[in-house]
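Asker: Test case, fold it:
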Amino acid sequence: MASKEGNNDAQLKATLINCNLNANDANDFAEFEETLAKIDSILQGKGPCEDDSKAGGDAKEKINFDNLDVDNVRLKVKENRTVINKKSLDEDNVNQVKEMNQQSFMEQVEKDANDRAEARAKAEYEAELQRSQGNEAFRSQKYEKAILHYDKAILKVKDSAITYCNRALCYIKLQNYKRALKDCQFVLEKLQETHLRAWLYQAHAYKGLKQDDKFEKSVAKAREHNPKQVAYIDKYIKQLEAEV
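Answerer: Okay, here's the model as predicted:
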């Protein structure tokens, strides 16, 4: 192989000399041509680089850049990056929404509690004004007027046992015993089972309706739920029987 390349070089030099080039110029041109040939051989995969890589046994698979779909590679990278970023963004958004929802919920709960407390305080104040006017009317024996004030007080605060009992006593004074029973029973069943005045006014209403058995049961319940008030209960019943 070396002998053949040497013959080719000698032949090339002779040709160049015959073309009126001096020996030095011919040698330079021949070396230039040889260099070009080596470069061409390397580019075509036939040069020393290919041989060395094969000899070492570590030849790497060549990439065919002519058939490489650059747009496809770019698209895949872009798609993968988009998926990763989207997942991260979704998780961040979910966490942020959860945090905002929890914070907003707690703020709303606190606001609702404050609003309810404020509304309750206002309602109790207005109910107390109506109840005071009702008490004043009761002392003046204006029972119907007193009932109107107690009605307004109950509209403001619907769970006041005192107001229901005050209204029940007005109905008793007007001998509207059935209506008095409703107020007493509401207190005992819905608000406070042990309420002393509710038991006594219920007993009073049953006495007015001449239902002695229910009268006795109401008195017994009054004593049962209020053992420390037995003296007061006996005094009230004695006064009631004297009036009847």
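
Asker: Please make it C-alpha for all contacts and neighbour counts, starting now.
Answerer: Noted.

Asker: next one: the longest helix anywhere in the chain to chain centre, how far?
Answerer: For the chain, the longest helix by residue count, based on DSSP state H, is helix 70-139. Centre-to-centre, helix 70-139 and its host chain are 7 Å apart (Cα atoms, centre = their mean, to the nearest Å).

Asker: Show me what it is packed up against.
Answerer: Applying 3 or more Cα pairs under 8 Å, 6 or more residues apart in numbering; DSSP states H and E, we find helix 70-139 packed against helix 143-156, helix 161-173.

Asker: Could you also give me the structure for this second sequence? I'd like to compare it with the first:
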Amino acid sequence: MSSYIHSELHEDFLLRPSKVDDVLKLLHEIAKTGKDKAEVDISEGVTDTSFVVMQRQNVVKKSRSLSKRNIFSKPNMNQMTFMRQIDVSEEERKKARAERVSVANNFRRLGNAEYRKSNFDKAIDYYTKGLNYINDSPVLFVNRSLCNIKKHEYKRALLDLDHVLNHLDGCCLQAWLYKAGTLKRMNNEAGYEECVDNARRFNSPSLKYIENFLNKMRSEF
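Answerer: Predicted structure coming up:
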């Protein structure tokens, strides 16, 4: 977005005098002036029968929030963090992404191993850990949904499948087929037929695989 719209994006403020320093200097002078004044005894004239205070004492309170340390310590830390983010190159970001993908794939393999042993809860845990490293992987969402299908947690499965189809890959063949099978188990025939139609429409080169999957689903899904 244009810096013309967001004037705070201009960096010419770095060349201007610091108004914060001016404010701190002014407050310091005010506090110093208050200390130089003679203290007034506000209890003068107060007796057991006359205890109305007729004079107001002027007190300059020192605000802890205005101390130089409190004002500058945290913003400096945020500025350093911000500058480090700016200094990261595109190549470094790609490298960091590749490292996260590698970790996520390791968790996917561990999840697959648990799935083959029918340890669906452990598999779900591994897939979820993988998603903590890379949250745009259709494979991890689809694999986790299949575990929930095996556990008859159909609504949980649909959450993952809909996320894939609505936000990551609207043509994902496995997502459409698993969603079709899930809706079939939920006796939603209209939804089942719609998913099968979409699977065929978006993946026409895989029609034979789709038919084999549907035949297998009727007995094993």
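
Asker: Can you calculate the TM-score here?
Answerer: Remark: TM-score between the superposed chains equals 0.59 [TM-score structural alignment, normalised by the length of structure 2]; 140 aligned residues with a Cα RMSD of 2.0 Å.

Asker: sorry, back to before: return the most buried member of the helices and strands packed on helix 70-139 of structure 1.
Answerer: Most buried of these, by mean neighbour count (mean count of other Cα atoms under 10 Å): helix 161-173, with a mean of 23.

Asker: Just tell me the aligned range of that helix in structure 2.
Answerer: Using TM-score structural alignment, helix 161-173 of structure 1 lines up with residues 138-150 of structure 2.

Asker: how far apart are that stretch and its match in structure 1?
Answerer: Comparing stretch 138-150 of structure 2 with its match in structure 1 after superposition yields a mean distance of 0.6 Å (mean Cα distance after the TM-score superposition for structure 1).

Asker: now do stretch 190-202 of structure 2
Answerer: Using mean Cα distance after the TM-score superposition for structure 1, the mean distance for stretch 190-202 of structure 2 is 0.4 Å.

Asker: Export the helices and strands packed on helix 70-139 of structure 1 as a markdown table, with columns for distance to Gln130 of structure 1.
Answerer: As requested, those are exported to a markdown table (distance: least, Cα to Cα, whole Å):
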| stretch | distance to Gln130 of structure 1 |
| --- | --- |
| helix 143-156 | 5 |
| helix 161-173 | 10 |
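
Asker: Give me the neighbour count for the aligned residue in structure 1 for Ser102 of structure 2.
Answerer: For Ser102 of structure 2, the aligned residue in structure 1 is Tyr125 (criterion: TM-score structural alignment). For Tyr125 of structure 1, the neighbour count with other Cα atoms under 10 Å is 15.

Asker: Equivalent analysis for Met217 of structure 2, please.
Answerer: Residues contacting Met217 of structure 2 under the criterion other Cα under 10 Å number 15.

Asker: what do you get for the one 3 residues further on?
Answerer: Residues within reach of Glu220 of structure 2, counting by other Cα under 10 Å, total 8.

Asker: roughly how far apart are it and Arg185 of structure 2?
Answerer: 12 Å (Cα to Cα, to the nearest Å).

Asker: what do you get for Asn215 of structure 2?
Answerer: The separation that Asn215 of structure 2 has from Arg185 of structure 2, given Cα to Cα, amounts to 15 Å.

Asker: Tell me which of the two has more neighbours.
Answerer: Per other Cα under 10 Å, whichever of Asn215 of structure 2 and Arg185 has more neighbours is Arg185, with 16 against 12.

Asker: Tell me which residue of structure 1 lines up with the more buried one.
Answerer: Per TM-score structural alignment, Arg185 of structure 2 is aligned with Gly208.

Asker: Spatially nearest residue to its match (excluding sequence neighbours)?
Answerer: Nearest non-adjacent residue to Gly208 of structure 1, counting by Cα to Cα, 6 or more residues apart in numbering: Tyr177, 6.6 Å away.

Asker: quick one, what contacts that neighbour?
Answerer: The neighbourhood of Tyr177 of structure 1, defined by Cα atoms under 8 Å, 6 or more residues apart in numbering, consists of 171, 205-206, 208-209.
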